[in-house]
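In: what follows is a protein structure lacking sequence information:
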């Protein structure tokens, strides 16, 4: 017999005893403590029938599955309702029995008096148990311990409870699970008290400070629904990201992390065609530029899984290249890795690298991407994003690379910034070069990636840690977001689809308001918006848009076999003419920023640059 069955049997015996005593007390009150012998012989019958029927009704209402250590008004209401039903049924039965035998063996008042005594006795016992439980079972909370609710009463939840009990300052007071069969059970002494819809009520009743979601096998959509419920409670929300299998096999420890905004995107993992990807990466020399950056490093990690012949990591920053080089060498000791420090603006250096390694597949992720900085340093944006890309692309053509994948951005569409315009020029150049080259040149265009360098999420987290305020440029600012891993997986998949000249567009889901991201991060940190952490609007920065687009007016999209990847209609660009136009940019590199921006607009007419006065105008903070 398990502990659950034992607990139910004990509770039933207690209820039978309390109901029987209630009937006896009702007789004593009814007959003023002197029960006639005629009625006395029917007391056991009345007590037993009342007890059996009431216990059956309690069972029907699942009252023996309730955890009475957490009794609330809702449970007491159900108990009263069950008592009313059992009393009414007994009154009806008693009426017909007495009619048939024409003798009043049990006065009707006995059942009515018993009802009130029984309700007080049983309800009081439940309430007393809760008070006792709170005093003695939760009494071992040490100073500084945080009352914690664990969501998910499966294997992962059990591992979390064990870890919390042994090593942390989180004290588990209850668990939540959507399986109704688990309600009322205990895991390592921690009761399961409800389902996901009960989370706000339980948090309030038990004064929960932290919620830990222990559901690593749940889909992203399910996690988002649960997180949306949790973030309304005011508790700090954390998550167990690793699978139970990985933990049990010793690959990972029970490592609980804070919930990130990426958990709120609610998208299931990207599905890729592993065979198709393996065909073009396995046993090939692959070059990644910008390999130390957030996108480039993740590209390198995922490419390494497909066993390339050699992985060339090219970057300008020695520390970041050293970091990804060491990481991959530890994880893939058999892989031939070549770290290279070089500036893609150095054409002769780029050519020497291509001549030595002869890369067959090139992922070009190196770029200046910070919008406001590039507005103030337009010549550097041109040198890196335009001429750097030109150097890498021409070397790929000259030295016989099979594929070239440019990492682009939605800011290249109808650009309002120097950064976006230079990336659009890079797109146009590789489309033009594809027309005259056997190398397949393609670009992959997507929006913001969560957690990348310079992205808004790390900034928000830092501001929250410092006590605020969290700075948002505009209340209506919206952006498309992806996680770094899913963006990179789609980039690699798009590379497998390349026929040449395409601009692949990644499905970014629905746009998200930046201010909503800020509010979610504040709430998930267990803080209140505008009380604990203020939100301050600072005004749109130079070069920024309120919203981003994914297509130019000339482009339309066609579907691919992958549901998350689309192709923009290729733009017809003459390579010779466009190359000559790009060379004109060299003349203005030493000029002031207004002349540089005008030259960019000559190349990209959709660049929304309106002249010198537009650049010099300062953005005033918004008054909201």
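Out: Done, it's in. Because the structure is a prediction, the values reported are computed rather than measured.
In: every contact and neighbour count from this point should use C-alpha atoms.
Out: OK.
In: so is the residue nearest the centre of the chain in a helix, a strand, or just coil?
Out: The centre of the chain sits closest to residue 263, judged by CA atoms, centre = their mean, with a distance of 0.4 Å. The three-state label given to residue 263 by DSSP: H, G, I helix; E, B strand; the rest coil is helix.
In: where's the residue nearest to it when sequence neighbours are not counted, which helix or strand?
Out: Excluding the flanking residues, the one nearest residue 263 by CA to CA, 6 or more residues apart in numbering is residue 224, at 6.3 Å. According to DSSP states H and E, residue 224 maps onto helix 220-230.
In: neighbouring contacts of the helix or strand following that helix?
Out: Proceeding N to C from helix 220-230, the next assigned helix or strand is strand 236-239, under DSSP H and E. With contacts defined as CA atoms under 8 Å, 6 or more residues apart in numbering, strand 236-239 is touched by 209-214, 227, 230-231, 256-259, 523-527.
In: show me those that map onto strands.
Out: Counting by DSSP state E, these place 210, 211, 212, 213, 257, 258 in strands.
In: next up, a structure to set beside the first:
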């Protein structure tokens, strides 16, 4: 309150000073008494009108430490309104003022009132600006764009950061020798080694969130030749609100070297089918399921129902979601999708509008040993959830599938292909829109190759790769889930959506990159050993069969596989066999079932027998 009174008094003085200066300018320094006393007659009213306009435009409810162009525009609006009032007052005054005085007064008021605010901001910034401490580590920022500027500003004002930015490097010729927040652009990426030595740089921060993986890989390669520690600003799709903060700057990870274009999603379309709706996610404690839950919560569902059979995983997910999204009603249900009655009760209780079915056994070698369990979980479990969803009138059902369902040579891939067939059949015979989304490997997911490589590197090697020519499609979990949610919004029923996975990556190249990021040289410090292709694996995965082909959608990263005609009689025969309780009591019965309904699947009896005997 005291500050507002002080500002009102200060503005009153500045308003009158502005009109006095206007009179001085108008009469070239010698104001006739007639006009000086004429202004004094109306000075009180002019001051009241001016302060009233400033008050109405909320200029006394702002924190001027953060003054910006928006605040300057507010000052201009307020002064313009008050100037119109002053012109009217001057016109009807017994001693009219020259017509130029309101215009000149407008100019001086903006200069004095606006200037006072920004001088205050400059003083506060100067007094509160932290100085480089002896302990602060010198940092070089790679990228002089919006992200780089944000990082520099955050570091300079974040006392706990203990990092002091020295300058930028950027490959744009137009930015060379320029400055951002007083920090110079010192050169291009090729100058990094020289700048590190010249300025004693201890940390290099890559601040190019939209850069492709090839660019990040080149920069990392240059930086690895220096003793400086390397950090990075996350990719755009990993930033929750698109804004960069100091806490988000992290170590460079393998995902950054594979960097892909940011995903654009139709927020309005997604909000239309998830907002205020009951949404159920099965397999909610897994890598894909938990990320689905996080991203769904951002669209404000009426209730999120998280279903999983992992007690610990479900508990951890519940704690995380309640802390991060306290406003979203949450139900966690410990349930096994193989238990048909339990799933039916859950569907009856919650009656969700949307279901994302992510629950599945996914480890290829393990499912080769236990095919009966893969059939029970991936096929019978999917049938249980899908039929229960159709029975209660779920609007949209999305199955999370895999590229291994295409021409499958593994048990896991074959079971996922059957799951796709089931939901396509149910789409034809129910009112629910059933769709599947097919994509490749997710970086960093549980049991995936990268965590395995990291553990092997921590133990000093060797890093084991199955084959030097083994390639896979990779996608980050956040990118995959964004596209899954977008595909759900586009579903009209019966589609198998295929995500654009980009270029396939050699597994051995991933291993070498990860070894380098860990500070070692591949084949020198850490050996790479080739162990041979495991049963069920292929050298490369496919996203489509030769018969399917694709149809483009309005989203450039999502395609629709053209439907193969699925024989209804065959599907009904298959569903009939799934209803027999004794059907999958052993591995041979499961393999026989898959061989009959998925022609491309060929079982690996020899391997399984050996594994069971000696494992």
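Out: Noted; the coordinates are in hand. Nothing here was measured: the structure is a model prediction, and the numbers come from that model.
In: hang on, the earlier thing: filter the contacts of strand 236-239 of the first structure down to just the buried residues.
Out: 209-214, 227, 230-231, 256, 259, 523-527 (16 or more other CA atoms under 10 Å).
In: just how off-centre is stretch 545-562 of the second structure within its chain?
Out: 25 Å (CA atoms, centre = their mean, to the nearest Å).
In: I misspoke; the intended subject was stretch 183-198 of the second structure.
Out: The answer for stretch 183-198 of the second structure is 30 Å, by CA atoms, centre = their mean.
In: could you check it and say which residues are buried?
Out: Of all the residues in stretch 183-198 of the second structure, those buried under the rule 16+ other CA under 10 Å are 184, 185, 186, 187, 188, 189, 192, 193, 195, 196.
In: how about stretch 510-530 of the second structure?
Out: Buried-residue list, stretch 510-530 of the second structure, by 16+ other CA under 10 Å: 510-517, 520, 522, 526-529.
In: how about those residues, which pair is most distant?
Out: 517 and 529 (18.6 Å; CA to CA).
In: what's the matching range in the second structure for the host helix or strand of residue 114 of the first structure?
Out: For residue 114 of the first structure, the host element (DSSP H and E) is helix 108-132. Mapping helix 108-132 of the first structure onto the second structure (TM-score structural alignment) gives no aligned residues.
In: show me which positions of the following helix or strand past that helix end up buried.
Out: Next along the chain after helix 108-132 of the first structure, taking DSSP H and E as the criterion, comes strand 146-151. The neighbour-count check on strand 146-151 of the first structure (16+ other CA under 10 Å) flags 146, 147, 148, 149, 150, 151 as buried.
In: okay, buried residues for the following helix or strand past strand 146-151 of the first structure please.
Out: Sequence order places helix 155-167 as the next helix or strand after strand 146-151 of the first structure, per DSSP H and E. Applying a neighbour-count criterion of 16+ other CA under 10 Å, one finds 156, 157, 158, 159, 160, 161, 163, 164 buried in helix 155-167 of the first structure.
In: shouldn't the last one be in contact with residue 172?
Out: Meaning residue 164 of the first structure. Yes. Using CA atoms under 8 Å, residue 164 of the first structure makes contact with residue 172 at a distance of 7.0 Å.
In: on that earlier part again, biggest separation within the buried residues of strand 146-151 of the first structure, which pair?
Out: By the measure CA to CA, 146 and 151 form the most distant pair in these, at 15.6 Å.
In: the stretch 351-500 of the first structure: strands as residue ranges?
Out: Listed in chain order, the strands of the stretch 351-500 of the first structure (DSSP state E, counting those that start in this stretch) span 361-364, 403-409, 440-446, 448-450, 470-472, 478-479, 481-483.
In: buried deepest among the ones you listed, which one?
Out: strand 440-446 (a mean of 27; mean count of other CA atoms under 10 Å).
In: which other residues reach that strand?
Out: 402-410, 427, 430-431, 433-434, 487, 491, 494-495, 498-508, 550.
In: all strands for the stretch 201-350 of the first structure, in order.
Out: When assigned using DSSP E, counting those that start in this stretch, the strands of the stretch 201-350 of the first structure occupy the ranges 210-213, 236-239, 257-258, 285-289, 310-315, 337-341.
In: next up, identify which helix or strand residue 191 of the first structure is on.
Out: Per DSSP H and E: strand 190-194 holds residue 191 of the first structure.
In: just give me the mean distance for that strand relative to the second structure.
Out: Mean deviation of strand 190-194 of the first structure relative to the second structure after superposition (mean CA distance after the TM-score superposition for the first structure): 5.0 Å.
In: which elements pack onto that strand?
Out: Here strand 190-194 of the first structure touches strand 170-176, going by 3 or more CA pairs under 8 Å, 6 or more residues apart in numbering; DSSP states H and E.
In: now do the strand it packs on against helix 155-167, angle only.
Out: Per axes from the mean of the first three to the mean of the last three CA atoms, to 10 degrees, the angle that strand 170-176 of the first structure makes with helix 155-167 is 160 degrees.
In: what's the spacing between strand 170-176 of the first structure and its chain's center?
Out: Averaging C-alpha positions (CA atoms, centre = their mean) puts strand 170-176 of the first structure 21 Å from its chain's average.
In: before we move on, what about stretch 549-568 of the first structure?
Out: Distance, centroid of stretch 549-568 of the first structure to centroid of chain: 26 Å (CA atoms, centre = their mean).
In: so where is that stretch in the second structure?
Out: Aligned using TM-score structural alignment, stretch 549-568 of the first structure spans residues 542-561 in the second structure.
In: contacts for that stretch next, please.
Out: So stretch 542-561 of the second structure is in contact with 403-404, 406-407, 438-440, 483, 487, 495-500, 562-564, going by CA under 8 Å, 6+ apart.
In: again, only using 7 Å
Out: 403, 406, 407, 495, 496, 497, 498, 499, 500, 562, 563, 564 (CA atoms under 7 Å, 6 or more residues apart in numbering).
In: ok, stretch 373-385 of the second structure next?
Out: Here stretch 373-385 of the second structure has contacts from 337-338, 340, 343, 360-361, 367, 412, 415-416, 418-419, 422, 578, 590, using CA under 7 Å, 6+ apart.
In: please flag which of the residues you listed sit within helices.
Out: Counting by DSSP state H, the contacts of stretch 373-385 of the second structure place 340, 343, 367, 412, 415, 416, 418, 419, 422, 578, 590 in helices.
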